[in-house]
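> For reference, the sequence and a predicted model appear below.
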Amino acid sequence: MTDISVVIPTYNRLWALPQAVESCRCAGAKVEIVVVDDGSTDGTWDWLQTQRDIVAIRTDNWGKDWAVETALRTARGEFVRFLDSDDWLCRDANARQLALARESAVDLIVAGYEDYDDKSGTRKVNAWEDCDDFIAQQLGEGWSSHYSAFLFRRNLIEGIPHRQDFALRDDRLFVLEVAMRKPRLAVYREPAFVHRRHAGERLQRTTGFKRDLGYWTHISIYRKTLGLLEQRGELTPRRKRAAIGMLWPNVRSFARAYPNEAAEVVDWIRGLDPDFVPPVRPALAFAYKMLGFAMTERLLAFRALPQ
């Protein structure tokens, strides 16, 4: 039986993919490496044909979400991990997290990770922060890590897709949906993977309309999640506060281009928490009160007032 399936979607990243793949290989666990080449034109598919221990799948260039879903239909592991092709796993993370999962009989192993900067060569460890409410943590209470550091039991994530409608923030929604299933979890106290910061393209690095769409996608995910929690009677004040704290900077950023739409979200936030006080300077809070959120944000955009 396969212990772990590592799902790696990739597109024109042959410069990084071999390191990602090599990091998945380890003793102490039967690891299936599923790489979906999403229509690369840089020789990725030819390289994959030389790797005998990889399940290689070739698809048209429909994007990360479809690539991941294609991989999951093939994956056979008891546990699943998701890894971007420009990142890599820490040594023995697969085997050690698997051992912890078996020892603890849990559904999910969480962990922190390392940041690596290509330009400077510096590393920073982002250690896991404990929290007694996993949903509140994933909504924004404290720091919630990255899902590539997590090892998911396969039956925990059955029926939770990477949703194309939220593609710019698909992993955030995925983990929120996992959290709402209230998994039994254990903490792996070492970094589990290395997140590479580089000058190349990444989904989360956007500009212009796509950047604004990213803000709106984030807002939409939170509105959807909080609506579901409210339906279940699980939207506690603590979870509201966590979500609002995460939403506010996205709303402010979104307001630079779309103040009216952002103002609607602010009204929704105030409906969630009538006592909400915007974390801004008193003068700006006064302007919100007297002029309204949308007008104030328009003035800030046009006059470049200090914020």
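Good, I have the coordinates.
> CA only for contacts and neighbour counts going forward, please
Noted.
> Just give me how far the longest helix anywhere in the chain sits from the chain centre.
Criterion DSSP state H: the longest helix present in the chain is helix 208-231. Between the mean C-alpha location of helix 208-231 and the chain-wide mean there is a distance of 13 Å, by CA atoms, centre = their mean, to the nearest Å.
> Show me where the protein has its helices.
17-24, 44-48, 64-74, 93-104, 134-139, 154-157, 170-179, 208-231, 237-255, 259-272, 282-291, 293-303.
> which of those is buried the deepest?
Ranked by mean neighbour count, those are led by helix 134-139 with a mean of 24 (mean count of other CA atoms under 10 Å).
> Could you check how many residues crowd around the nearest residue to residue 156 once chain neighbours are set aside?
In space, and not counting its chain neighbours, residue 156 is closest to residue 107: 6.4 Å by CA to CA, 6 or more residues apart in numbering. Using other CA atoms under 10 Å, residue 107 has 20 neighbouring residues.
> follow-up on the earlier one: which other residues reach the longest helix of the chain?
139, 166, 168-169, 173, 176-177, 204-206, 235, 240, 243, 247, 250-251, 253-254, 257 (CA atoms under 8 Å, 6 or more residues apart in numbering).
> put this beside the first:
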Amino acid sequence: MIDISIIIPTFNRAQFLGAAIDSALAQGDGIEVIVVDDGSTDDTPALLASYGDRIRVVRQSNAGPSAARNRGAEQARGDYLFFLDSDDLIEPGAVHRLLAAAQAMESGQAPIGRASIMDEAGMSSTGVAYGYPHLQPGHQLSLADLLTGVMPLCLPLLQREQFLAAGGLDPELRLGEDHELAIRLHHAGLRFVATDVPVIRVRVHGEPRLSGEGDHAFARQLLQVWRRIAGLVRDFPDFDRRAREALARVIWVAGRDAARAKDREAADAMFDIAREFDPGVERISPWPLRLASRMLGPFRAERCVDAVKRLRLV
């Protein structure tokens, strides 16, 4: 009997994929491991073949991680889905602990675990916090809670029927697609509940990332996802003042990211959206930046701050 389908989308990550698969297989009985090879051109096919029938392999032409995850969910035989990126690791026993938590919860609730960071070699590291580590176990996330951070798809255990009923991930989104799905699931009535279960170790490595100096594609992807989420939540019954302020803050920070990527159009658009939801959102910035923003506008202020930082490093 299969309780949980662990779905691993992958594209040219042969150097990390084996460790990810091994961590999934080590979860024990009642699981299946589905690897969706999204058109890899490296040694991935040979690596996958070495596992024989211990895993299920689905191959497709490159269509992006959302399409790969959706394909895996469609092929899954488990009642629950757990999504693992091909460069990360599942903590020992994590999925069964999440399953026990899910079975103890009310209908319409889904448990989310906690993540830690590791470096390229797999050693514990520090870095950007994933998910909602500040929430106490048993806390049911409100819309405002959900909007204060980003819900990575590697944290919750989702019922397959819920995932498919929501339409899965949107393949058009290449950034923030997991958070956009979490917002849709919340609107459909699903409530995420925090647990103290450590579920995932996220690998931070030297492979190219989406963000970067002068990366306009990154800025446009930020704008696309936050426009989408802003459009979704406007009419939600629980889009109250706290939720509006939370959304304004994260979009304002995204605008700053776009400014650092030197994309004025995307940055200004996100600054405008943030001010629409909370006219006083600039208060979250340090006072020198707030002052510069009033004098120069937020985009030029961010560019000036960046230039000053660079001069200090020279």
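Yep, it's here. Keep in mind it's a predicted model, so treat the numbers as computed, not measured.
> so what number do they get for TM-score?
After superposition, the two chains reach a TM-score of 0.84 (TM-score structural alignment, normalised by the length of the first structure), with 302 aligned residues with a CA RMSD of 3.0 Å.
> And the residue nearest to residue 156 of the first structure, how far from residue 99 of the first structure?
Look at residue 107 of the first structure and residue 99 of the first structure: by CA to CA, to the nearest Å, they are 13 Å apart.
> what do we get in the second structure for residue 273 of the first structure?
Mapped onto the second structure by TM-score structural alignment, residue 273 of the first structure lines up with residue 278.
> Could you double-check that its match lies in contact with residue 250?
No: here residue 278 of the second structure lies out of contact with residue 250, judged by CA atoms under 8 Å, at a distance of 11.3 Å.
> List the contacts of the closest residue in space to residue 84 of the first structure that isn't next to it in sequence.
In space, and not counting its chain neighbours, residue 84 of the first structure is closest to residue 8: 5.7 Å by CA to CA, 6+ apart. By CA under 8 Å, 6+ apart, the residues touching residue 8 of the first structure are 33, 34, 35, 36, 68, 82, 83, 84, 85.
> what residue of the second structure matches up with residue 86 of the first structure?
Aligned partner of residue 86 of the first structure by TM-score structural alignment: residue 87.
> What number of residues are in the vicinity of the residue nearest to that match when sequence neighbours are not counted?
Nearest residue to residue 87 of the second structure in three dimensions, chain neighbours excluded: residue 16, at 5.0 Å (CA to CA, 6+ apart). Residues contacting residue 16 of the second structure under the criterion other CA under 10 Å number 20.
> Please report how far residue 16 of the second structure lies from residue 177 of the second structure.
23 Å.
> now residue 92 of the second structure
In terms of CA to CA, residue 92 of the second structure sits 27 Å off from residue 177 of the second structure.
> Equivalent analysis for residue 210 of the second structure, please.
14 Å.
> need the contact list for residue 93 of the first structure.
Here residue 93 of the first structure is in contact with 192, 193 (CA under 8 Å, 6+ apart).
> any idea how far it lies from residue 83 of the first structure?
13 Å.
> follow-up on the earlier one: would you mind saying which of the helices of the first structure lies nearest residue 195 of the first structure?
helix 17-24 (10.7 Å; CA to CA).
> how close does that closest one sit to the second structure?
Average distance, helix 17-24 of the first structure versus aligned residues of the second structure after superposition (mean CA distance after the TM-score superposition for the first structure): 1.6 Å.
> what range in the second structure matches that helix?
With TM-score structural alignment as the criterion, helix 17-24 of the first structure aligns to 17-24.
> got a list of contacts for that stretch?
With CA under 8 Å, 6+ apart as the criterion, stretch 17-24 of the second structure contacts 6, 8, 10, 33, 44, 47, 84-92.
> can you tell me which of these are in strands?
Of the contacts of stretch 17-24 of the second structure, the ones assigned to strands by DSSP state E are 6, 8, 10, 33, 89, 90.
> what's the farthest-apart pair in those residues?
Within these, 10 and 90 form the most distant pair, 15.4 Å apart (CA to CA).
> Please report how far whatever residue of the second structure lines up with residue 227 of the first structure lies from residue 58 of the second structure.
Taking TM-score structural alignment, the alignment pairs residue 227 of the first structure with residue 231 from the second structure. As defined by CA to CA, residue 231 of the second structure lies at a distance of 34 Å from residue 58 of the second structure.
> need the contact list for residue 66 of the first structure.
162, 164.
> ok, back up a step: TSV for the ones in strands among the contacts of stretch 17-24 of the second structure, including distance to residue 104 of the second structure?
What follows is those, written out as TSV (distance: CA to CA, whole Å):
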residue	distance to residue 104 of the second structure
6	21
8	26
10	32
33	24
89	25
90	22
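> Return the closest of these with respect to residue 272 of the second structure.
Scanning these for proximity to residue 272 of the second structure, where the rule is CA to CA, the winner is residue 10, at 36.4 Å.
> right, and that closest one touches residue 37 too?
Yes: between residue 10 of the second structure and residue 37 there is a contact under CA under 8 Å: 5.2 Å.
> and for these two, which residues touch both?
With CA under 8 Å, 6+ apart, residue 10 of the second structure and residue 37 have common neighbours residue 68.
> which position in the first structure aligns with residue 68 of the second structure?
So residue 68 of the second structure corresponds to residue 67, using TM-score structural alignment.
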